[in-house]
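# A predicted structure for the sequence below; I have some questions about it.
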Amino acid sequence: MKLRVPTIHREATAAAEALALVAHPLWRGVGVPRGDGMPVLLIPGFLVGDSSLRLLAKWLERIGYAPERSGIASNVACSSALVRRLERRLETIAREHRSRVAIVGHSRGGTLAKVLAQRNPHLVSGVVALGTPFLDPFQIDPVVAAAILATGALGTVGVPGVFGVSCLVGSCCREFWQHYRDPLDRGVPFVSVYSRRDGIVDWRACLDPSAEPIAIDSTHLGMAASVASFRVLGDRLARFARERRKLERIDRSGRSRRATVRSVAGRSRAAGASVAFDHEHGGAANAAGT
């Protein structure tokens, strides 16, 4: 762990960013592509829960997506246990919408989003991580690092629902951390949003080689509710939606069925050539779904 000079004071303007957002035309959906009902699983950051992403959920629904909660009340549980819970949630969402699911994760939520997509690429249309330190989870403000270690100590002495020290450095989450370090499947679009003004995470730690890096001007907390981050989300989610329609549908059982669109030029039907098309179902009709 590399010691850093505290920078958390930069987060003092996060509330102002949220106020600027709700006063901006973008909040009303002006200037962003309209969604097609694609489900979007939202995963909150360390210590907080789904309520921290309520502005994002409201905006996504407003512009035509189906935001879905993670079911996390406070993001302090063991990473491996959380991913297993999120996998069940992801499968349920995919089955209900008959669609691949986009995942947006803030801070620690981005770590969970990447590992979730790594384990279930056939269910995911794309991942956007907001201020997530992929290269080193401890390239963070020392005040926040101390809070993580204190939380780990609580879990180690037996506080239920809280990760322990073994989750960070022991064998408990060894597979999780391997997925965290590995490049994400190339078939899953992956975006890492970072800011040099981030007061919690060292922006350089967000530069995962397997991700498309996008720089914005925002605080760390502001990435969950700022004009800059929402503009990126509106653009990239529209791209995910376009690509997902080309790939596959998800049947009612939650299993994926890969599209088998093949060229039949130069072949006759009598020769047995066939073209199978998978069509998306339940798109706009499912647009209101938290």
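On my side now, so go ahead. Numbers count the residues shown, from 1 in each chain.
# From here on, just use CA atoms for contacts and neighbour counts.
Noted.
# Leaving out chain neighbours, which residue sits closest to Gly31?
By the measure of Cα to Cα, 6 or more residues apart in numbering, the closest residue to Gly31 outside its immediate chain neighbours is Pro25, 7.9 Å from it.
# Got another one to weigh against that:
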Amino acid sequence: MADRLSPKSADRFWTAEEFARRLALARAADPEPAEKPSVWQLLAEISVLREPLIRPFRTLDIARAETPQTVMLLPGFATHPTRMRFMARQLERAGHTVKRWGLGFNLGPTPDNIEFLEQRLTDVQQRYGRDVVLVGWSLGGLFARELAKRHPGKVAKVITMGSPFSGNPRANNAWRAYQFIAGHPVDEPPIPGDVKLKPPVPTIAFWSKRDGIVSPAASRGIAGERDRAVCVDCNHIGFSNSAASILAILKELEDI
């Protein structure tokens, strides 16, 4: 299934009043300031600019999977599935079937795009005849957790990568941008649910000490919010393309 525009994406053309409302959301006071990655860690994320230059010279030793899985990749906030294309190709080299989420840019949750993803998950699970592993980067991991709660019988495992599911939802350097683009407070999403609640399937949380966007504590979680936490040596953007992240995912895919 090819990517398509997110449901109601035509409504992204804002009036002056809507722009002002979103700008007010971005400027909102922080009611309970939380620890965030430092400015230096945030600036280190700029290393993403060199990634396309060094990628042709990078080789990964990838073994064929003993138990091939069906995987759906869910992109991070304000990113497109193409940002996870390199990861998808490496998982496919191992013999896994990798599918996009089908929604294009991730601009935040809405009732419509959650409904679309529920049907997308059902279609992929039925087409390939096996439960789907959901791999979500940053905000994509919150989508993955929600899908697994709604359809645990169709999900083999959830892997989140730098996803802020634990603690204060403002324990990151992106919440103001999120509120402007998504159009709602970060702690008041337009869909019901508790992001801290663990899905009733194996749930693995990747986190990094080098994350410059999301607080490690927020993406690591605590006992009861996930089954295991795995420390990965990369920055936040590196979750989508680094060798450390890709190899860690391949290991989790074998452990099903």
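Cool, got the structure. As the structure is a prediction and not an experimental result, all values here were calculated from the model.
# Measure how buried the residue nearest to Gly31 of the first structure is and give me the count.
Other residues near Pro25 of the first structure come to 12 when the count uses other Cα atoms under 10 Å.
# swap in Asp50 of the first structure?
19.
# Just give me the match in the second structure for it.
Alignment note (TM-score structural alignment): Asp50 of the first structure maps to Pro81 of the second structure.
# distance of its match from Cys231 of the second structure?
24 Å (Cα to Cα, to the nearest Å).
# for Ala144 of the second structure, same thing?
19 Å.
# what about these two, which has more around it?
When neighbours are counted by other Cα under 10 Å, Ala144 of the second structure and Cys231 differ, and Ala144 comes out ahead with 26 against 17.
# and that one, what is it in contact with?
Leu74, Leu134, Val135, Gly136, Val158, Ile159, Thr160 (Cα atoms under 8 Å, 6 or more residues apart in numbering).
# Now do the contacts for the first one.
It refers to Leu74 of the second structure. So Leu74 of the second structure contacts Pro81, Arg100, Trp101, Leu134, Val135, Gly136, Trp137, Gly140, Gly141, Phe143, Ala144 (Cα under 8 Å, 6+ apart).
# corresponding residue for Thr97 of the second structure in the first structure?
Looks like Thr97 of the second structure aligns to Ala66 there (TM-score structural alignment).
# so its match sits right up against Leu42, yeah?
No. Counting by Cα atoms under 8 Å, Ala66 of the first structure sits too far from Leu42 to count as a contact (10.4 Å).
# Look at the two and report which has more neighbours.
Shown here are Ala66 of the first structure and Leu42; by other Cα under 10 Å, Ala66 has more neighbours (29 against 26).
# Tell me, how many residues neighbour Gly105 of the first structure?
Look at Gly105 of the first structure: counted by other Cα under 10 Å, it has 25 neighbours.
# any idea whether it is helix, strand or coil?
Secondary structure, DSSP: H, G, I helix; E, B strand; the rest coil: Gly105 of the first structure is strand.
# Test my guess that it contacts Val40.
No. Assessed by Cα under 8 Å, Gly105 of the first structure is found out of contact with Val40, at 10.2 Å.
# so Ile214 of the first structure touches Val191, yeah?
Yes. Contact criterion Cα under 8 Å: Ile214 of the first structure and Val191 qualify, at 7.2 Å.
# Between the two, which has more neighbouring residues?
Between Ile214 of the first structure and Val191, Val191 has the larger neighbour count (other Cα under 10 Å), namely 24 against 15.
# The more buried one in helix, strand or coil?
strand.
# The second structure: which residue goes with that one?
Counting by TM-score structural alignment, the partner of Val191 of the first structure is Ile204.
# isn't that match right up against Gly221?
No. With contact defined as Cα under 8 Å, Ile204 of the second structure does not count as touching Gly221 (10.0 Å).
# Could you name every residue contacting both of those two?
What both Ile204 of the second structure and Gly221 touch, as defined by Cα under 8 Å, 6+ apart, is the set Ala229.
# Provide the secondary structure category for Thr160 of the second structure.
Quick answer, by three-state DSSP: Thr160 of the second structure is strand.
# what's near enough to touch it?
Here Thr160 of the second structure is in contact with Val135, Gly136, Trp137, Ser138, Gly140, Gly141, Leu142, Ala144, Thr203, Ile204, Ala205, Phe206 (criterion: Cα under 8 Å, 6+ apart).
# ok, the last one - how many residues close by?
Residue crowding around Phe206 of the second structure was assessed by other Cα under 10 Å; the count is 25.
# Who are the contact partners of it?
Contacts for Phe206 of the second structure (Cα under 8 Å, 6+ apart) come out as Ile159, Thr160, Met161, Gly162, Ser219, Arg220, Ala229, Val230, Cys231, Val232.
# which of those are also in contact in the first structure?
Shared with the first structure under both residues aligned by TM-score structural alignment, their matches' Cα atoms under 8 Å, the contacts from the contacts of Phe206 of the second structure are Ile159, Thr160, Met161, Gly162, Ser219, Ala229, Val230, Cys231, Val232.
# tell me, what residue is most central in the first structure?
What sits nearest the mean C-alpha location of the first structure, by Cα atoms, centre = their mean, is Val104, with 2.5 Å.
# Can you find the partner of it in the second structure?
Match for Val104 of the first structure (TM-score structural alignment): Val135.
# so that match makes contact with Gln69?
No. Taking contacts as Cα under 8 Å, Val135 of the second structure lies outside contact range of Gln69: 11.9 Å.
# which SSE is Leu253 of the second structure in?
If you go by DSSP states H and E, Leu253 of the second structure is part of helix 243-254.
# same thing with Asp217 of the first structure?
Going by DSSP H and E, Asp217 of the first structure is not in any helix or strand.
# Since that was my last question, I'll sign off now.
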